[in-house]
Structures are given as C-alpha cells and as structure tokens.
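*Asks:* My questions concern the predicted model and sequence given below.
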Amino acid sequence: MLMAVMNQTLVTEFLILGFSETPQLQMLLFPVFLLLYVVALSGNLLIMVAIGSCPALHTPMYFFLVNLAVVDILCTSTILPKLLGSMVADRTISYGGCIVQLFSFTWSLGAELLLFSAMAYDRYVAICWPLRYSTLMDSRVCRLLAVAVWTISLANTSVNTGLLLHLPFCHSNVVEHFFCEIPPLLKLACAPTRLNEAMAFTADVILALGNFSVIMLSYGCIIASILRIRSASGKRRAFSTCSSHLLVVSLYYCTVIYTYIRPASRYSLHKDKVVSVIYTSVAPSLNPLIYSLRNTEVKAALRRLFS
C-alpha cells in the first residue's frame, strides 16, 4: 500500500516477491520449507531439552550449543512462518512487520557469527590448555561470553535498523526476496543509502571476516596441538570434538560473506535468494543433525530422553 505525503508516495506495506515468478516451483517448495522449519524447530528444541536434562552435558561446549539452538529457532521462526503463509495466501507485509523481521533476523545472524567464535575459543582452550580448561572456561566466563554475544549482536542490529528507519521508501514496494533483508530494502529506498551501506559493510566485515579470522586462528592452533599428540586414538578424539563445529562454520560463513561483503547495488534476485536459503533455512535445520549425529554424548542423552 502507498500513501501520498508532501508530493511523495511513501510505502506503508511491502509485497514480498518470494518465489512467485514460478508458481509451479512455489507449490513444490512449500513442503520443502515446511519440512525445514519442522526439522529446525524440533531438532533444536530436542537439543536444548536433552542437554538441559543431562547433568553430564552441563559443560561450556554444550552451554554454547544451547545458545546456538536458541539463535537457530529465532532465525527460522522469524522468516519461515511468514514465507509459508505468503506461498498460500497474502504476500504483503506491513512496514512495521518488515522492520521487526529485519531486526530479529539481523540479531540472530550476528549472534550466530559471534557464537561460532565463542565455540571455537572453547575448543581451543580444551585442546591446547586442557589442564587449565576448568579455570579458563568456568561458568562465570561462559555467562560473560554469552552476554557479550547477545549484546553485541543486539547493538549491531539496532544501529542498522535505526538507520534504515530514516530512509523513505517510495514508488516501488516490491521486495525482491522471500523476507525483509537489508540489501533488497536498500534498493527500494528513494534517498541516498551510502551511510547505510557503509555501516552495514563495516559491521559485516567485523562480524563475518573478523570472527572468521578468529576461528581460523583458533583452529590453526588446535591443529598444531593435535599433530603433537602421539597416539592415533587421541588425535581422533580431538578431531571429533572439532569437526562438527568446523563443518557448520564453513557452510554458514561461505554464504554470509558472499551475501553481505559487497554493495547493495550488486544484489542479484535469483542468485542471492538461493544463497539466503542456505543460511536462513538449511543451516539451522542441519545444525542439530550435525551436532547430534556426530556426537556420541548428545546421542546418548537423546536415547535416555526417549527411553
């Protein structure tokens, strides 16, 4: 819906284009996204319940895994219900609803990137400083890291969303995406967006590339420490505690860096929608599967939970 104010037509609601350019494909995608949402929601809830009910899993590694599950639930619940609704009914979203969706998604995105660094640091201390692990990663340190993760990501999304609120949107209200994200919204603004792009780019460099560098440095030290282990079984145990995290990080960072480390003007409707599906829907669904199927302690906790 458009509203005329001071000889300018302002947008009061947006039309989410989604996958409507191919209706037949959209009907095929509905059960796929429904399955992804069910798997993400049930899988992450199961991880939280299993860890919460098993005192043996009340360790820093699983504390951060619970936080990751909360982030994944926030991410998918922000995007997928509205996407599923738009596939069968109304494809419009109010201006306020779009801003709330953007805020929640950006918050979860920043928190996930920071959590990966916290989890990498935890594995670094566990493998490289095993005798000091209980001291360096006590409950107080874990809580401080978790508070820092949520606070920094909240500050990031507050700044970028606040800057977006100052932009007028006029003439076109069609969002070339399946949810409200910064790059496609900036394309609709009828005012200069250089400040928005500069702040978003700075935040993304710090959160994406900065955290990715921290993770790579941590794993460089971890690999060097593992190679010094003499027994083959010891090496396998050390690698097994890191492989799940490294697999999730690789999947997530490749797609996020591709999407955000570039100007909004370079946004591509078809390519970016496919890439966005990976970090908004596929990754949150795979995370509980990767961490449970490749982790004997979590599998044991789930068996006890169901038995």
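*Replies:* Okay, I see it.
*Asks:* hey, let's count contacts and neighbours off CA atoms from now on
*Replies:* Fine.
*Asks:* next SSE after the helix or strand hosting Thr9?
*Replies:* Assigned by DSSP states H and E, Thr9 belongs to strand 8-11. Next helix or strand after strand 8-11 toward the C-terminus (DSSP H and E): strand 13-16.
*Asks:* circling back to that earlier point, what's the strand holding Thr9 in contact with?
*Replies:* Met1, Leu2, Met3, Ala4, Tyr95, Pro168, Phe169, Cys170, His171, Ser172, Asn173 (CA atoms under 8 Å, 6 or more residues apart in numbering).
*Asks:* Below is an additional structure, to be compared with the one above:
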Amino acid sequence: MSDKGGSNHSDVTNFILAGFRVRPEFYVLLFLLFLLVYGMVLLGNISMMAVIVTDSQLNTPMYFFLGNLSFIDLSYSTVIAPKAMGIFLSEEKTISFGGCARLVLFALFIVTEGFVLAAMAYDLFSAICNPLLYSVHMSRRLCSQLVAGSYFCGWVSSTLQVSVTFSGSFCAYRVIDRFYCDSYQVEKISCSNLFVNKMVSLSLAVFIILPTIVVIVVSYVYIVSTVLKSPSTKGKKKSFSTCSSHLRVVSVLYGTVSFVYLTPPSNPELCKVSSVFYILVTSMLNPLIYSLRNKDVKQALRKILGN
C-alpha cells in the first residue's frame, strides 16, 4: 500500500474523536442525555433477559431470539456509550489505537443483530405460513444453530472489516469526525490505498449483510400473502399485531444505518445524531416495543414485580 507522507499505524498511539461540534458547556448536557438513555438501555434489556430466563412460559423460539436480541443491544451500546460519555467530560478527547481497534466488538454485535432479526423474521414466517409444522421447523437445535451462525457471521464480518481498516498507514491528521471509532471515518484519515478496503466492504455487504435483508423481505412477502388470504378478520389482526413489533425494530435499525452510511455526507452533524439512534435509541426502544405490545411479557413482568 502506498503512503502519502503519514506515519505507519505502528507509530500511531491515539486518535482524536471530534464528537459533536457544540459549545463546550453543552457537553455536560450531552453526557447527562447519554447517561439517561444508556441507563434505560441497561434497565430495559437486562429486565427483558431476566423475564425470558425466569418465566418458563416464554421458553419458545421467539423469546429465545428476543433474549439474544436484548443481549446484543446491551453489548454494542456498552462498547460505545461509556467511552463516549468519558469523551464528553474530558478536555483531551483522545482514544488509544488499541481502544479504537476494539471497534471489532461493535461491528460484531451490529452485524449479528441483523442476522438475529432475519432469524426472527423466518420464525414469524414459519409460525404464520406453516403453523402445523412450526414445532418441527423451529426446533431448539435449529434455533441454537441460527443464533450461533449469526454470531459467527458477525465475527467474520467484523474481523475482516477491522483488519483491513487498521492495517494501513495513517496521516498526521488523526481526527475522527464522530463520537466513537467508525471504520468509515477511520479510513478517511488513512494515507493508504483503500482499494482493498472498498472490495472487502463491498464483499461483506453482498455476501453477509444483503442476505439478511433478503430473508426479512421474502419472509414478509409470504406472511402478508398468507394473512390476506385468511378469511378470519380476528386472525388477520392477530398476525399483523405479532409482526408489527418486529417490523418497527427492523425499520428503525436499518433506516438509521442506511441514512448514516448510504446517503451523501452533506450534513455530518445530522449523521452523528442518526448514529446515536442505532447505537443507543434502538437499544432503548426494542425492549419497550416488545414488552408494551406483548401480553406474555407483560404478564411475566407482573409476576416478577408481584413476587
């Protein structure tokens, strides 16, 4: 790879996180806002996992996937939020090279979430389109394999992405225009030829990210077709109600990620706000979406609170 006069990554000890371009006194407000949202992320997702683990009535494929979704939401928020809050209160807004390279964990969990959401879509497809064979199709073994495969694909994707991102050389300008280490922003301050990086990103998008979207879309095409053919109005309402929570979660996650990474960077500050949504806000909303619209979860919560 060519070097344009910058130092090699082995000489880089830290990067500077630009954060939000606001007046210094507003960083305290940002810290408090992140602390509030992150606290709700912890409370909501830990509560959801506790309810699913302790209530035997929730021992079904849907709640198995939902428990993993809560763990993933909690994990990738925890990778980003504490460091971001520390940066807000620190005069030196730096992050070490090793700390930035731990981006691998964030990438692992965010990609894994996409696969788990695809598995949940397939679960809904099996329950609505093939109800008589549901227990055969969605066996405990298959559910475990789907989740294990999700983590494996997340690990492969994140390892490749982070490896190529941090294998190059970096210029003297080490400012990352985000409040966290983002691979796309790190590549922007690289002095190396980014052809390999672009090919890896394209390959990951085609062979890892795109299949999850295809599974979700195809599953819902069959779901909608099956529900519309149902003669029962009550059955239609119940089916659409079951799918609505999952669709909300998918829409918020993919919508904000697409806005950040696929739209022209005409307004960097707006992109940062959008990134807050998929890093923290979706992790906060997911437990609320599933618990408020789910009778089983609400009953399980009442049991725990009653005890």
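*Replies:* Everything's here; your move. In this text, all values refer to a predicted model and were calculated from it rather than measured experimentally.
*Asks:* And the TM-score between them?
*Replies:* The TM-score (TM-score structural alignment, normalised by the length of the first structure) is 0.92; 301 aligned residues with a CA RMSD of 2.1 Å.
*Asks:* Looking at neighbours, which among the contacts of strand 8-11 of the first structure is most surrounded?
*Replies:* Phe169 (25 neighbours; other CA atoms under 10 Å).
*Asks:* Hmm, Cys190 and that one touching each other?
*Replies:* Yes: with contacts counted by CA atoms under 8 Å, Phe169 of the first structure reaches Cys190, the gap being 5.7 Å.
*Asks:* Pick out the residue closest to the middle of the first structure.
*Replies:* Leu109 (3.8 Å; CA atoms, centre = their mean).
*Asks:* The nearest residue to Ala200 of the first structure once chain neighbours are set aside: what's it in contact with?
*Replies:* Nearest residue to Ala200 of the first structure, sequence neighbours excluded (CA to CA, 6 or more residues apart in numbering): Asn160, at 6.5 Å. Counting by CA under 8 Å, 6+ apart, Asn160 of the first structure touches Asn196, Met199, Ala200.
*Asks:* how big's the offset between the one helix or strand Asn160 of the first structure maps to and the second structure?
*Replies:* Per DSSP H and E: Asn160 of the first structure is located in helix 139-165. After superposition onto the second structure, helix 139-165 of the first structure sits on average 0.7 Å from its aligned residues (mean CA distance after the TM-score superposition for the first structure).
*Asks:* What is the subsequent helix or strand relative to that helix?
*Replies:* Following helix 139-165 of the first structure in sequence, per DSSP H and E, is strand 174-175.
*Asks:* How about residues contacting that following strand?
*Replies:* Phe14, Leu15, Ile16, Leu17, Pro184, Leu185, Leu188.
*Asks:* will you turn those residues into TSV that also has distance to Val70 of the first structure and neighbour count?
*Replies:* Formatted as TSV, the contacts of strand 174-175 of the first structure follow (distance: CA to CA, whole Å; neighbours: other CA atoms under 10 Å):
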residue	distance to Val70 of the first structure	neighbour count
Phe14	28	23
Leu15	29	21
Ile16	26	23
Leu17	28	19
Pro184	26	20
Leu185	26	22
Leu188	32	19
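*Asks:* Tell me who's in contact with Leu17 of the first structure.
*Replies:* The neighbours of Leu17 of the first structure, taking CA under 8 Å, 6+ apart as the test, are Arg91, Val174, Val175, Glu176, His177, Phe178.
*Asks:* Against Leu270 of the second structure, how distant is the alignment partner in the second structure of the first one?
*Replies:* Meaning Arg91 of the first structure. When the second structure is aligned by TM-score structural alignment, the residue opposite Arg91 of the first structure is Lys93. Going from Lys93 of the second structure to Leu270 of the second structure by CA to CA, to the nearest Å gives 20 Å.
*Asks:* Ala107 of the second structure now?
*Replies:* In terms of CA to CA, Ala107 of the second structure sits 21 Å off from Leu270 of the second structure.
*Asks:* More neighbours: which of those two?
*Replies:* Taking neighbours as other CA under 10 Å, Ala107 of the second structure and Leu270 compare with Ala107 leading, 23 against 14.
*Asks:* Mind telling me what element that one is part of?
*Replies:* Element membership for Ala107 of the second structure, per DSSP H and E: helix 103-129.
*Asks:* Just tell me the aligned range of stretch 287-294 of the second structure in the first structure.
*Replies:* The alignment of stretch 287-294 of the second structure onto the first structure (TM-score structural alignment) covers residues 288-295.
*Asks:* Check what contacts that stretch and list those residues.
*Replies:* Contacts with stretch 288-295 of the first structure, where a contact means CA under 8 Å, 6+ apart, come from Ala40, Gly43, Asn44, Ile47, Ala69, Ser240, Thr241, Ser244, His245, Val248, Val298, Lys299.
*Asks:* Need the three-state assignment for Gly5 of the second structure.
*Replies:* coil (DSSP: H, G, I helix; E, B strand; the rest coil).
*Asks:* Surely it and Tyr173 touch.
*Replies:* No: taking contacts as CA under 8 Å, Gly5 of the second structure lies outside contact range of Tyr173: 11.0 Å.
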